[in-house]
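Visitor: model this:
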Amino acid sequence: MIILVVVISLSVLILVHEFGHFASAKIFGVKVEEFGLGFPPRLFAKKFGETLYSLNLLPFGGFVKIFGEDSDERTPKSFSAEPVWRRSVIILAGVFMNVVLGWLVFSAVFFAGAPSHLFIAQVLPDSPAYEAGLKEGDIVLTAKSGEVVLDDPVPSGEFIGLVNAVSAETLELEIMRGEDVFGVSLKGRENPPEGQGPLGVSLVDVGFAGESFGKSFVKGFQITVSTLKLVAVSFVDFFLKLVVQPGVLETVAGPVGIVALASQAGSLGFVYLFELMAFISVNLAVLNLIPFPALDGGRFLLLIIEKIRMKPISRKVQTAINAFGFVLLLVLMVLITIQDVGRLID
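Guide: Down below sits the predicted model:
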C-alpha cells in the first residue's frame, strides 16, 4: 500500500512539473498538441479544443507536447514563433511549479504536525540491540520491564532512564518496522564500552505539533528557501567532487532508491512521506535548472545563447545536443538503478 502511495506521489511531482509547461503555453496562446497522464502506450484520449488529453499505460508522471517545440516552424501558435522571453517562461514554468508545490506541501506538513515516535537512528555492531535483530529505522512503540511500561510515543529521556535503571534485566520492546509490528526481548550490558550505552543504540525523537494556518505558510516558505539553498550547494559540491572522486556517484539514489527511502518515511506516517515529497519536489526544481542538454536548464541556456547571438541556433544542432544529453541521462539512470537494486539486495 505504501509503495503504491509513493509511486503516485512521485508521479504527481512530475505531472505538476509538466503542468507548468502546459499552463504557461496556454497563457501565451501557444498550441499544446497533447497533455498526457502517464506515458504511452495510450489507453484513452479525448480532444478538447486544440489539445488532446490522454491517459497512458505507464503511470509515472506525464508529458506535454507543445506545437513547434522541436521544429523551426514559425507559424501562428508555434513555440518557435514566440520571443525568447516567452519561450524562457514556458521552459522554466515546470521548475517554478515544483518550487510552489514544495512550498505548499511543506506548509501543509507544518499545519498538520507530525506524530511523535522514538526512532532508532543507529545500531552498533555486537551490541545487545544488534544481537536482538534491531535495525536502523525501527520505531519503538512500547517498552516494558517488570511493572514499568512506556507507551507510544515513548520519550527518549524516559526510555534511556528505564534502560539504565533495569540494567541487565530483561526489556520487552514492541517494534514497528515498515508495516510490521513485532516484539523483541533483550538485556542491556552492565558495563558497556564508553559512549555506547547498555543497548548500543542511538535514538532520535521525531515529531512536532501543528502550527496555525498563517504560521505554517510562513514556515513552509522559509524551509523551501532553505532547501533550495541546501540542494543547490549540494549539487555544486557533488559535481566538483565527481571530477576527482568518481566514487561519489555511489551516494546517488535513483527512482528505485527513492521509492525505498519514501517507503521508510511512509512507515513513520504519511506526514513524513509528504515532507519527503516536498523535499524531492524542490530537488527536482534545482536538478532541472542544471544547464545540461535535455534538461530545462540546458534548453534555457540555448535560449540565452540565441539572445546573445541575436539569432536562433540551428534546429539540427539543438536536436543533436538534446539527443546526446538524453542518451547520457538514460545511461546514467540505468547505472544508478542497477546500483539501487544492488543496495536493496544487500
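Visitor: C-alpha only now, for contacts and for neighbours.
Guide: Will do.
Visitor: wasn't residue 120 part of a helix?
Guide: No: looking at residue 120 with DSSP: H, G, I helix; E, B strand; the rest coil, it is strand, so not inside a helix.
Visitor: so the residue nearest the centre of the chain, which state does it fall into?
Guide: What sits nearest the mean C-alpha location of the chain, by C-alpha atoms, centre = their mean, is residue 280, with 2.6 Å. Three-state assignment for residue 280 (three-state DSSP): helix.
Visitor: could you do residue 339 as well?
Guide: Classified using three-state DSSP, residue 339 is helix.
Visitor: ok, now which ones touch it?
Guide: residue 250 (C-alpha atoms under 8 Å, 6 or more residues apart in numbering).
Visitor: one step back: from residue 152, how far out is the residue nearest to the centre of the chain?
Guide: 29 Å (C-alpha to C-alpha, to the nearest Å).
Visitor: same question for residue 312.
Guide: 63 Å.
Visitor: what of residue 252?
Guide: Taken as C-alpha to C-alpha, the span from residue 252 to residue 152 is 34 Å.
Visitor: tell me where this structure has strands.
Guide: 32-48, 51-66, 114-123, 139-145, 148-150, 170-177, 180-187, 201-208 (DSSP state E).
Visitor: another one to check against the first:
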Amino acid sequence: MNTFISIIIIFGLLVFIHELGHLVFAKRAGILCREFAIGFGPKIFSFKKGETVYTIRLLPLGGFVRMAGEDPEIIQIKAGYEIGLLFNAKGKVNKLIINNKSKYPDCKIIQVERIDLEKDLFVTGYISDEEGLVTYSIDEKAEYVHDEQATQIAPYDRQFSSKTKRQRALALFAGPAMNFVLAIVILTMYAWIAGMPVDEPLVGEVIEDGVAIGAGLQSEDRIISIGGQEVNTWEEMTTIIRSNPNTPLEFGIQRGLEQFEVTMTPQERVLHEDQVEGFVGIAPMMEKSIIGAVAFGFTQTYEFTVLIFEALGMLVTGQFSLDHLAGPVGIYSYTDEVAQMGFLVLMQWTAILSVNLGIINLLPLPALDGGRLMFIGIEALRGKPIDPQKEGVVHFIGFALLMLLMLVVTWNDINKFFL
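Guide: Here you go, the predicted structure:
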C-alpha cells in the first residue's frame, strides 16, 4: 500500500509540474486553456477557476492541457440551426443555448443564417417574432451551452495556432523544462538534507561487517596512503580500493596527531556482467551548504541527463533491447524496491524519473512535445504551416505506435516480475 501511495504521489507530482509548465506559458501567450488534467479517462474531481477547468481523472498515466484550437470544436453551429441567445449588460450575446432552450425562458430564439465565433464575432439570423435578418455582436468570452454544460468560445486570437512560432514553442517546451527544474530542486533538497560527500580521504562512517571496522578505523580518520602511494582525495582512495579486491593493502592512517598503518584486504563486490570491485566498508565525511547543495542539484541533474541519453543511444544502436525498457508495471516494481531503502533514496529516484520524463517528451516523435516542436521547426523552414489535418494524422499515428510500444513494454514487465 505504501508503494501504491508513493507511486501516486511521485507520478502526480511529475505530471503536475510538467503540465503546469505548459499551462503557465500558454496563458502568458494568451491561449485559452480549457482544461488542466492530471490523468486520463473519467473525471474523479473537477473545479473551474477563471477560464480553465482543473480535473483529476481515473487513470494516473499522464495528463494534458487542452488548449483552444488544438482540436476541432465539439459544437459547430451551422446555418439553419435554431439556438437561444442570452445577452450581457452591454447588449452583446454572452450565451448561446444549443439545446434544452426551454430551460432558459429569457433567451431569444434565432434561426442562424450566418455565425462567426472566431474573428468578427457575430450571429445573423431570423427571430421568430421579428421580420427580416437581425445581427448581434458576440462577446469574446461568450459561452455556448450544450446539455447544460457551458464552454467558452475561442476567438482565433485565443487559439494555439494564432500565436507566433516562438510563443507556441515556449508553451510546448515549458512542460519538459519544468521536469528538469523539478529534478534540480529535488536534488538540491536531497543534498541539503543528506549533506554532500567531502572530496577528502576522511572517514565519515564505518560500515558494520566491513573490514574497516575490524581493522579499528573510526569516524574522522584520514587515510593518507595506500600501499605506499599517497592519496589526497576520496576519489583517488576509492579508485585504488576498487581496483584491488581480495588484495592485502597497507593503509596509512592519521588520527589526530597520531599516524599508524593497518593492513586491510578489500572485500569483493560483484557488479553487472560479472565485473567485481573491492570495498572496505567506509563512507565519506558529509558537509552541508546552500551553495554546495544548489551546485549538486545542477551537476547531478546534468549527469542523470547524460546517462539517459547514453542509454537511448544504446537502444538506437541495438546495444539495448526492448527488454531493458520499463513501463508502468516495471516502474511500480522498482519504486517498491526504492521506497524500502528510505526517503532520501526515493527523492533521488523521483529526480531520475523527472529527468527521464523531460527527455522522453523532447524526443522528435509524433504526439510528444518534441514531435510538435519539430513541426514548428519545419514550419519555420518552409515559411508556412503544415496542413493541420495532415499534422493531426501524423500525431494520431504516432500516439497509436506509442501506445503499442507501451503495451509491449508492459507485457515484458509482467513476464519479468510476475511470470
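Visitor: what's the TM between chain one and chain two?
Guide: Remark: TM-score between the superposed chains equals 0.72 [TM-score structural alignment, normalised by the length of structure 1]; 276 aligned residues with a C-alpha RMSD of 3.0 Å.
Visitor: hmm, back to that, need the strands of structure 1 in TSV (columns: distance to residue 318 of structure 1 and mean neighbour count).
Guide: What follows is the strands of structure 1, written out as TSV (distance: least, C-alpha to C-alpha, whole Å; neighbours: other C-alpha atoms under 10 Å):
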stretch	distance to residue 318 of structure 1	mean neighbour count
strand 32-48	21	16
strand 51-66	16	19
strand 114-123	47	19
strand 139-145	51	22
strand 148-150	64	14
strand 170-177	49	18
strand 180-187	51	14
strand 201-208	48	17
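Visitor: where exactly do the helices run in the stretch 51-200 of structure 2?
Guide: 165-194 (DSSP state H, counting those that start in this stretch).
Visitor: same thing with the stretch 301-419 of structure 2?
Guide: Using DSSP H, counting those that start in this stretch, helices in the stretch 301-419 of structure 2 cover 328-339, 343-362, 369-382, 388-417.
Visitor: what's the mean distance for the last one versus structure 1?
Guide: Translated: helix 388-417 of structure 2. The superposed helix 388-417 of structure 2 is, by mean C-alpha distance after the TM-score superposition for structure 1, a mean 0.7 Å from where its aligned residues fall in structure 1.
Visitor: for that helix, buried residues please.
Guide: For helix 388-417 of structure 2, the neighbour count (16 or more other C-alpha atoms under 10 Å) marks 392, 394-395, 398-399, 402, 406, 408-413 as buried.
Visitor: mind checking which of the helices of the stretch 301-419 of structure 2 is nearest residue 291 of structure 2?
Guide: helix 343-362 (18.9 Å; C-alpha to C-alpha).
Visitor: so that closest one matches what in structure 1?
Guide: With TM-score structural alignment applied, helix 343-362 of structure 2 matches the range 270-289 in structure 1.
Visitor: next: stretch 174-194 of structure 2.
Guide: Per TM-score structural alignment, the counterpart of stretch 174-194 of structure 2 in structure 1 is residues 93-113.
Visitor: and the matching stretch, which residues are buried?
Guide: Buried, per 16+ other C-alpha under 10 Å, within stretch 93-113 of structure 1: 93-113.
Visitor: next one: it to chain centre, how far?
Guide: Averaging C-alpha positions (C-alpha atoms, centre = their mean, to the nearest Å) puts stretch 93-113 of structure 1 12 Å from its chain's average.
Visitor: which residues sit against it?
Guide: So stretch 93-113 of structure 1 is contacted by 13, 16-21, 24, 207-213, 216-221, 223-224, 271, 274-275, 277-282, 284-286, 288-289 (C-alpha under 8 Å, 6+ apart).
Visitor: show me how to select, in PyMOL, the buried members of those residues.
Guide: In PyMOL, a selection of the buried entries from these looks like this (16+ other C-alpha under 10 Å):
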select buried, resi 13+16+17+18+19+20+21+24+207+210+211+216+217+219+220+221+223+224+271+274+275+277+278+279+280+281+282+284+285+286+288+289
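Visitor: spatially nearest residue to residue 123 of structure 2, not counting backbone neighbours?
Guide: Leaving out its chain neighbours, the residue that sits closest to residue 123 of structure 2 by C-alpha to C-alpha, 6 or more residues apart in numbering is residue 115, at 4.3 Å.
Visitor: quick one: residue 339 of structure 2 and residue 347 of structure 2, what's the gap?
Guide: From residue 339 of structure 2 to residue 347 of structure 2 the distance is 9 Å (C-alpha to C-alpha).
Visitor: before we move on, what about residue 48 of structure 2?
Guide: 32 Å.
Visitor: ok, residue 67 of structure 2 next?
Guide: 32 Å.
Visitor: likewise residue 97 of structure 2?
Guide: Residue 97 of structure 2 is 50 Å from residue 347 of structure 2, by C-alpha to C-alpha.
Visitor: now swap in residue 93 of structure 2 and tell me
Guide: Separation of residue 93 of structure 2 from residue 347 of structure 2 (C-alpha to C-alpha): 52 Å.
Visitor: likewise residue 206 of structure 2?
Guide: The gap separating residue 206 of structure 2 from residue 347 of structure 2 is 24 Å, by C-alpha to C-alpha.
Visitor: again, but for residue 183 of structure 2
Guide: With distances taken as C-alpha to C-alpha, residue 183 of structure 2 is found 9 Å from residue 347 of structure 2.
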